[in-house]
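Asker: Sequence first, then the predicted structure:
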Amino acid sequence: MSTEPKKISSSRISISELMLPSHSNFSGKIHGGYILSLMDQIAFACASKYSGRYCVTASVDTVDFLNPIEVGELVTLKACVNYVGRSSMVVGIRVVSQNIQTGKIKHSNSSYFTMVAKDDQGNTVSVPKPILNTLDEVRRFYDSIRRIQSKKEHQEHISRFDHTSQEALDKLSDYGVTLAL
């Protein structure tokens, strides 16, 4: 496969689907797990389209369900590669729902999926370096770098944190916790 630099815009993809009663949860809203499944599918399609490779989901960063999706609404997912590493890509996904009778559109959620390109034997492989053509693509690239760095710093903090220290145990009282060790 070619690893010649490639325009980020070539990764853009969108899908739309009418939400059916079979997609709903017990409260009559569309089940979040169903939306997550659609998001995983579009992340795969977006990353595979960009890289020309089979891709797997490595991580999902923060999925906040902002507005509920109703049965009968048209859901549209838009995805684009925002960042490219050696073998990984961060795919930004935006989900909106539209009431097809009134035309009202709601932003339902956004998320970032880290996808990794694989060869036929399941080994990670290099992906094309990105060509950024707009300032919006530059912003998204830098936003991804910031999120990646923040995640690394958080992991470093967690690996150094001693939950058994007296300071950590004392701090629990700030959260209304009573220790009965």
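Answerer: Good, I have the coordinates.

Asker: Could you use CA atoms for every contact and neighbour count after this?
Answerer: Noted.

Asker: Now do Tyr34: how many residues are near it, please.
Answerer: Residues near Tyr34, counting by other CA atoms under 10 Å, number 14.

Asker: got the contact list for the most centrally placed residue in the chain?
Answerer: Nearest residue to the geometric centre of the chain (CA atoms, centre = their mean): Tyr112, 2.3 Å. The neighbours of Tyr112, taking CA atoms under 8 Å, 6 or more residues apart in numbering as the test, are Val60, Asp61, Thr62, Val90, Val91, Gly92, Ile93.

Asker: which residues does the third one contact?
Answerer: Applying CA under 8 Å, 6+ apart, one finds that Thr62 lies in contact with Ser111, Tyr112.

Asker: how far away is it from Glu4?
Answerer: For Thr62, the distance to Glu4 equals 31 Å [CA to CA, to the nearest Å].

Asker: The structure to be compared is supplied as follows:
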Amino acid sequence: MENKYIRESRVVKTSHVFPEATNNHKTLFGGQLMRDIDDIASIAAMRHCRSEVVTASTDSVDFLYPITPDDSVCLEAYVTFTGKSSMEVFVKVIAEHLLSGERKIGATAFLTFVSLDENKKPLSVPKVIPETEEEKNLHQTAPARAEKRREHRQASKELAGLLTTQKPWE
């Protein structure tokens, strides 16, 4: 399997922030942004592996700057690191004030996707080749994030073992 440049998975989408996509604070509704993040990240993952994918986890969505209807919102996603069948995808959300041109990082997110074959079984994925400083930094720091992901997943499994599936009204 041939390695791929990170740029081959890059996806960029820019949109207006319309009032119906805002919350009571007149900022972009977080749930809307999270949906858009998962959507663009899945496209980046599929571009990398050219197979079906499933979201395995969302490590974090960090809201750093409020995005308003005066802004456009630009989401940029790309695969930063791969395991055997998994891919870490980074999403950078840039808010641009459309009148002044001022740009700020509105949010960042890391998601993990798993490549699937036609039988919905994990499928091997190519390794990535970083080129830019940003790509190199994210690629280099990915193993530490992967370890934290494994620890968090184990803790989640342990917590799930303590939870009940009983209906709360019974």
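Answerer: Thanks, I have it. The structure presented is a predicted model; accordingly, all values stated were derived computationally and were not measured.

Asker: What TM-score do the two superposed chains give?
Answerer: The TM-score (TM-score structural alignment, normalised by the length of structure 2) is 0.84; 159 aligned residues with a CA RMSD of 2.1 Å.

Asker: circling back: now the aligned partner of the residue nearest to the centre of structure 1 in structure 2, nearest residue through space, not along the chain?
Answerer: The alignment partner of Tyr112 of structure 1 in structure 2, by TM-score structural alignment, is Phe110. Closest residue to Phe110 of structure 2 apart from its sequence neighbours, by CA to CA, 6 or more residues apart in numbering: Phe90 at 4.7 Å.

Asker: can you pick the most crowded of the contacts of Tyr112 of structure 1?
Answerer: Comparing the contacts of Tyr112 of structure 1 by number of neighbours (other CA under 10 Å), Val90 comes first, having 30 neighbours.

Asker: mean shift of the longest strand that structure 2 contains relative to structure 1?
Answerer: Of all the elements of type strand in structure 2, the one with the most residues (DSSP state E) is strand 103-116. With both structures laid over each other, strand 103-116 of structure 2 and its partner residues in structure 1 are 0.8 Å apart on average (mean CA distance after the TM-score superposition for structure 1).

Asker: and the helix or strand following that strand, which stretch of structure 1?
Answerer: The element immediately downstream of strand 103-116 of structure 2 (helix or strand, assigned by DSSP states H and E) is strand 128-129. On structure 1, the counterpart of strand 128-129 of structure 2 by TM-score structural alignment is residues 130-131.

Asker: Over to stretch 73-92 of structure 2?
Answerer: The alignment places stretch 73-92 of structure 2 over residues 75-94 of structure 1 (TM-score structural alignment).

Asker: Flag every buried residue along the matching stretch.
Answerer: When burial is assessed from 16 or more other CA atoms under 10 Å, stretch 75-94 of structure 1 yields the following buried residues: 75-84, 87-94.

Asker: Between the two ends of that stretch, what distance do you get?
Answerer: Across stretch 75-94 of structure 1, first to last residue, CA to CA, it's 10 Å.

Asker: name the helices or strands packed onto the lengthiest helix in structure 1?
Answerer: In structure 1, taking DSSP state H as the definition, the longest helix is helix 135-160. When contacts are defined as 3 or more CA pairs under 8 Å, 6 or more residues apart in numbering; DSSP states H and E, helix 135-160 of structure 1 packs onto strand 74-84.
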